[in-house]
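*Asks:* Fold the stuff below for me.
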Amino acid sequence: MAARGKAFVASLSGTSLEYYDFAVYGTASALVFPQLFFPGSDPLTGTLLAFTTFAVGYISRPVGGFVFGRLGDTLGRKRVLVTTLLLIGFATVLIGLLPTYETIGVTAPIVLVLLRFAQGVGVGGEWGSAVLLSGEFGDPRRRGFWSSAAQIGPPAGNLLANGVFAVLAATLTSDQLLDWGWRVAFLLSALLVAFGLWIRLTLEDTPVFRALQASGETSAAPIREVVRTQPRGLVAAILSRLGPDVSYSLLTVYVLTYATRTAGFERAQVLSAVLMGSALQLGLVPAFGALSDRINRRLVSAFAVVGAGIWVFVLFPAVASGSFGLLVLGVVVGLVLHAAAYGPQAAFITEQFSPRLRSSGSSLGYTVAGVLGGAVAPLLLTSLQADLGWAAAAGYVALACVLSVVGLALGRNYDPREDEELAAAAAPAEAAADRP
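*Replies:* Below you'll find the predicted structure:
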């Protein structure tokens, strides 16, 4: 397999495995954690507490983005990707072994929060280098497609996580699922991480990073340099993610609670709707990434984000109707629009920063947006819907989409000659270094 194809597979598979770990926690937060780790609370409070631990995984992302983003620009993309995969896999397996509140009392939710924090650090450090792994091995003039490898990770991981829970929910009784079945989903991570490591350890670092090393252009303080010299790109990256992050949390996490408690759907029915949409995203994310190589990237994303902001006002009534067909329609169309915004997003964010600062800038933009968007989305959606009704919750999603349009407007159109000139200038030095 050619290096760029291998990098695409490594980015896709590793990120999918890490997002499986992250998504399986989100699904468990909606379905089983309120009863297992917060049993003394009423149903609404228990759900809010479970979603609070879910949010910790987003709040800790900037820690991973700060630490591993910097290391990606100083030590290389590959080393970061191996470390983050081990971190999140280890944390997920430990969650699968964690005793519940009934066994060890208040220690259980405390340890759960700490392990969720570790998951967030791993995911926060993963994304920036994973995007660069496939994007920098690929043709810079087709970065929308090549960078989309990492973007396939969330729907693939979500598909796998919800698929596992769907099988468990369909084959086990509610008591069995609460007793031991949920642990199976977390313990499977050990096998998946082993596969991801095998793929990533066989790769060398990206041509762009090797060129930066050969030319002596790596940054000694990339975080500080990003904030000082490229603040507009950082703001554009953060804002551009808010709408897709909030809508994704709605469509894959909060909808599980809303549909089962408000409209009386069975867990398996809601999981099936999410699975259908996630399956479509596997092909649509790279397709929209490739489309953004032909049409202005910001324009493709903007149309999708505006569509998502409008569609949310259709989604809530569709789910509340109690019709399974309308539930599927609402979730699937929402995830299609998310794919259209998400496919070009990796290329757009990385292109806001110069090659020597890409890992740090991309990681910071991605993780800070995660805190402002995905972290609080299930909490705010739950509170707004309970206190003010579904229209308020939908308005919150629409506002996030408006902010994303502002971020896209602030962003720059990338010139691929930046990468091409760097590679050309560094080629003699890299060739000399390779000679015995």
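*Asks:* hey, let's count contacts and neighbours off CA atoms from now on
*Replies:* OK.
*Asks:* Could you look up the SS state of residue 78?
*Replies:* Three-state call for residue 78 (DSSP: H, G, I helix; E, B strand; the rest coil): helix.
*Asks:* want to put them side by side, so please do this one too:
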Amino acid sequence: MNSPTMQTDDRIASIRTIVAASAIGTTIEWYDFLIYATAASLVLNKLFFPTEDPLVGKLISISTIGVGFFARPFGAVILSHFGDRLGRKSPLILTMTSMGLATTLIGLLPTYASIGIAAPILLVACRLVQGIAVGGEWGGAVLIATEHSPPEKRGFYGSLVQIGFPLGMSLGTASFFALAYLDDKQFMSWGWRIPFLASALLVAIGIFVRLRIDETPDFKRVEREGKIERIPVLEVIRRHPKDLLIGLGARITEISWIYVLTIFGLSYAVTTLALPRSLVLGAIALGAAVELITIPLFGHLSDRVGRRPVYLLGCIAAIGLSFPIFWALATRDSWMVIAAFVVGMSVGHGIMYGVQASFLSEMFPSNLRYTGASLGYQLAAPIGGGLVPLAAAAVVELTHGATWPVSLLMILIALTTVLAVRAARETAPIFESQRLTAHPQPVVTVLAD
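*Replies:* Alright, predicted model coming up:
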């Protein structure tokens, strides 16, 4: 007979394996989704959207990044429906397969010079598929981790799945960085396609890993108790509208911040400031690498001090960095540029992102959790990931290089998140139990629940 200590060790090992598998899959999905943003900032405008005005071509190219973001809420609605009805695991296999196919196809597409208007149309169609896939990815990946975790460690284990984002960004940015030795003609001709084609191998690995993950105990219990909802999205909207709005408000700063840095910031630094492409890509890759430390650090901290205080700390950091980030870039000094991206990503983004998985998922009951968490998370994507970087690029062009309007915009967005988080209840289990002890529910309510 196994001792209690051995059983505990086996359980911890099992949780770590599940979280690692989920994080690996998420890393691959984010790699696929984010390499498009890098390519759009560097090359796709010239190959798929050639115009007489370079600004128009650049804005159109960056706007196609937004296509994926606008598709994400639809992916959340469609795939979370099955996640709350059939289980967390099945949608994750579908999202990875569709994401991999779309990404590989982008790497094979002929350009505008070869097939004319069909080229950008096919490119946008592939981007739509990417958006739908990633829209259903996050909720399932996070729930696989948090619903297998002990309640007092959900913040930490949920944050380990979140590192899939900076890992995917590091891999994607590093893949383009590795191509920096190519001259412009080689890069424009075939070099840019390599990161997209590499997706095929990565996705095969991801699918293999995800097939080995068990369904979560929470969903098994919902299924056993017969609490599966027929149309989860309608129930979430009807019963949890406030939590949906809080999720949107909480997410808007984090997603705006990271994509202003990595989409607009990359384009601004290379095109407007004429900084070397290799320097900026290297700085972004380093910033993502440092996030591998800050994300789990603040996820763990949220288990100790609560989700809301940590999230508010992230908002304060974003507000405080809004002007200094662009001041540092404007110096054109290599070390200042690197510091701007590293601090902006690891602190301005990493603090909020570390606590986000547990914070948003704990707002909803287990039978509606995939849908509620996914919608709250993805509703912010079209605004923060699609419109804000485009608006930043347009404003800087119209003001002849001035970045202060972008800084003001980021501060206003962060203040919106402050209001949303202050309106939220604390969801960390240790604080929830203290609240129930201090304010016990009526017996009838407890029995009814």
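*Asks:* what helix or strand is the most centrally placed residue in the first structure on?
*Replies:* Centroid-nearest residue in the first structure: residue 154, 5.1 Å away (criterion: CA atoms, centre = their mean). Assigned by DSSP states H and E, residue 154 of the first structure belongs to helix 143-171.
*Asks:* ok, back up a step: tell me who's in contact with the alignment partner in the second structure of the residue nearest to the centre of the first structure.
*Replies:* Matched across to the second structure, residue 154 of the first structure falls on residue 165, judged by TM-score structural alignment. Counting by CA atoms under 8 Å, 6 or more residues apart in numbering, residue 165 of the second structure touches 26, 27, 30, 31.
*Asks:* Adding neighbour count and distance to residue 284 of the second structure, write those residues out as a markdown table.
*Replies:* Listed next are the contacts of residue 165 of the second structure as a markdown table, based on neighbours: other CA atoms under 10 Å; distance: CA to CA, whole Å:
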| residue | neighbour count | distance to residue 284 of the second structure |
| --- | --- | --- |
| 26 | 28 | 19 |
| 27 | 25 | 16 |
| 30 | 24 | 15 |
| 31 | 27 | 14 |
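*Asks:* Quick one: those residues as JSON lines, columns for secondary structure and distance to residue 61 of the second structure too.
*Replies:* As requested, those are arranged in JSON lines below (DSSP: H, G, I helix; E, B strand; the rest coil; distance: CA to CA, whole Å):
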{"residue": "26", "secondary structure": "helix", "distance to residue 61 of the second structure": "25"}
{"residue": "27", "secondary structure": "helix", "distance to residue 61 of the second structure": "24"}
{"residue": "30", "secondary structure": "helix", "distance to residue 61 of the second structure": "19"}
{"residue": "31", "secondary structure": "helix", "distance to residue 61 of the second structure": "19"}
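*Asks:* and these as JSON lines, adding distance to residue 407 of the second structure?
*Replies:* Shown next, in JSON lines, are the contacts of residue 165 of the second structure (distance: CA to CA, whole Å):
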{"residue": "26", "distance to residue 407 of the second structure": "30"}
{"residue": "27", "distance to residue 407 of the second structure": "30"}
{"residue": "30", "distance to residue 407 of the second structure": "26"}
{"residue": "31", "distance to residue 407 of the second structure": "28"}
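*Asks:* Next, the buried residues of the longest helix seen in the first structure.
*Replies:* Using DSSP state H, we find that the single longest helix of the first structure is helix 107-137. Judged by neighbour count (16 or more other CA atoms under 10 Å), helix 107-137 of the first structure contains these buried residues: 108-109, 112-137.
*Asks:* Relative to the second structure, which residues correspond to that helix?
*Replies:* Under TM-score structural alignment, the match for helix 107-137 of the first structure is residues 118-148.
*Asks:* Could you pull out the strands in the second structure for me?
*Replies:* Shown for the second structure, no strands are assigned by DSSP state E.
*Asks:* Count the residues that sit near residue 410 of the first structure.
*Replies:* By other CA atoms under 10 Å, the residues close to residue 410 of the first structure number 19.
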